[in-house]
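Trainee: have a look at this fold, sequence not included:
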């Protein structure tokens, strides 16, 4: 709690607007808070642009291998819910798009990942219909139609924190049990790590939301563990590909 309180106080230091900072820079005044804010904006929009392709290395890897080996359907589901929840939370709180935009594009890409898993994992029709019904009518519509009470929005970051732990924890556990990362994409997960790391900076600089800051910090730690596993099990994954070709 001390960390969250300190983060909230420090974030107030960077409360200047972009317009004010641009005016100062044009006048030859290069104050650190304003330079940090402008850099944060550039970084934020850069992340939103980069996120348009974030999940495609993973999707392509599944399609090319025609396999979902080593991947967790639970992780895909909860990741989709998590990204959509954070997008809705930021929209509800009228946060700058540069601080959360990738959550919108990643929600759509996560849906594609789920569809790929359903296809190559031969998931039964009843399961698909049940999941689609829940996602559309019990999740997306309530989140984005502003019908939820304020009390739920207050705890939304905590819900996302739990989801993130389930997603990454499930994948970390799957990798450890298999002794391999299977069809997990190094590019996608390394970009996830870079993205959450950058979001620590943009959230700290632009938002007075210590709970989001803690979310991104915890997410960065979990992403770092997965990247470590990808490197650690790298040779195992290569051997699996060779054996598959030999078969």
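Mentor: Yes, it's here. Just so it is clear, the model here is predicted, and its values are computed rather than measured. Numbers count the residues shown, from 1 in each chain.
Trainee: from here on, just use CA atoms for contacts and neighbour counts.
Mentor: Will do.
Trainee: all helices of this structure, in order?
Mentor: 2-12, 18-26, 32-50, 56-65, 73-92, 101-120, 125-133, 141-144, 150-178, 186-206, 210-232, 234-246 (DSSP state H).
Trainee: one more to weigh against that first structure:
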């Protein structure tokens, strides 16, 4: 087949259009599919970064669902820190408000909305199973009012910037609070192992993406610290795997 024929076929190839739009530049497509150079390191790095980004986005959308399901099945929220949930909610809210304030398309912040809904649900369930259903309802209503205020023109831009810049510190503080609670309790209670490990592997992937795509050493260091915090909780889940509140109570 002539080179001209190959070019004509490429221009009509929806598979190529999809790859060029979402995963790689044309030079990498040519390396992989024309030159059959499947170990071209720069192009492999680009492709893997794009793949990791997609999986992070998909994992982010569902990362808290296993936790919600476990709480509903157990009918309790022992071992989960409400304060930790508040810090997580603050972090993701700041990111979402920042995107909305800049009129970014919903594709840029849609996954944040899913996380907000999941964190709100977890916060409500912690209060509900703790015997404070009215507090849980009040928590949801107050959050909705504050969110409406934050995305309104009444909120100064400096406040939005401050919330956005506090994203990673808030996430790290949330993880430290939860890990401290796990240590004091001697168990992880109703903490979902699936959600914990999804967060851990997602944070590892973010280190690679941050180092490769941004080159910002401070952002990369922040991602490393977040991964370390997630690693501590993941390690606690493994260490306390067969321990429950009742087991700890018997030992005491």
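Mentor: In hand now; what should we look at? As the structure is a prediction and not an experimental result, all values here were calculated from the model.
Trainee: got a TM-score for the pair?
Mentor: Once superposed, chain against chain, the TM-score is 0.74 (TM-score structural alignment, normalised by the length of structure 1); 224 aligned residues with a Cα RMSD of 3.4 Å.
Trainee: JSON lines for the helices of structure 1, including mean neighbour count?
Mentor: Compiled in JSON lines, the helices of structure 1 are given as follows (neighbours: other Cα atoms under 10 Å):
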{"stretch": "helix 2-12", "mean neighbour count": "14"}
{"stretch": "helix 18-26", "mean neighbour count": "14"}
{"stretch": "helix 32-50", "mean neighbour count": "18"}
{"stretch": "helix 56-65", "mean neighbour count": "16"}
{"stretch": "helix 73-92", "mean neighbour count": "21"}
{"stretch": "helix 101-120", "mean neighbour count": "19"}
{"stretch": "helix 125-133", "mean neighbour count": "11"}
{"stretch": "helix 141-144", "mean neighbour count": "16"}
{"stretch": "helix 150-178", "mean neighbour count": "17"}
{"stretch": "helix 186-206", "mean neighbour count": "21"}
{"stretch": "helix 210-232", "mean neighbour count": "20"}
{"stretch": "helix 234-246", "mean neighbour count": "12"}
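Trainee: what's residue 191 of structure 2 aligned with over in structure 1?
Mentor: Residue pairing (TM-score structural alignment): residue 191 of structure 2 is matched to residue 184 of structure 1.
Trainee: show which residue of structure 1 lies farthest from the average position.
Mentor: residue 27 (37.8 Å; Cα atoms, centre = their mean).
Trainee: so how far is residue 20 of structure 1 from that residue?
Mentor: Counting by Cα to Cα, to the nearest Å, the gap from residue 27 of structure 1 to residue 20 of structure 1 is 11 Å.
Trainee: residue 164 of structure 1 now?
Mentor: Residue 164 of structure 1 sits 36 Å away from residue 20 of structure 1, going by Cα to Cα.
Trainee: equivalent analysis for residue 86 of structure 1, please.
Mentor: 28 Å.
Trainee: any idea which residue sits dead centre in structure 1?
Mentor: Structure 1 has residue 83 as the residue nearest its centroid, 5.9 Å off, counting by Cα atoms, centre = their mean.
Trainee: that one -> structure 2?
Mentor: Match for residue 83 of structure 1 (TM-score structural alignment): residue 92.
Trainee: just give the nearest non-adjacent residue to its match, would you?
Mentor: residue 112 (6.3 Å; Cα to Cα, 6 or more residues apart in numbering).
Trainee: any idea what that neighbour aligns with in structure 1?
Mentor: In structure 1, residue 112 of structure 2 lands on residue 103 (TM-score structural alignment).
Trainee: chain center to the host helix or strand of residue 8 of structure 2, what's the gap?
Mentor: Using DSSP states H and E, residue 8 of structure 2 sits in helix 3-11. Helix 3-11 of structure 2 sits 41 Å away from the centroid of its parent chain (Cα atoms, centre = their mean, to the nearest Å).
Trainee: sounds good, over and out.
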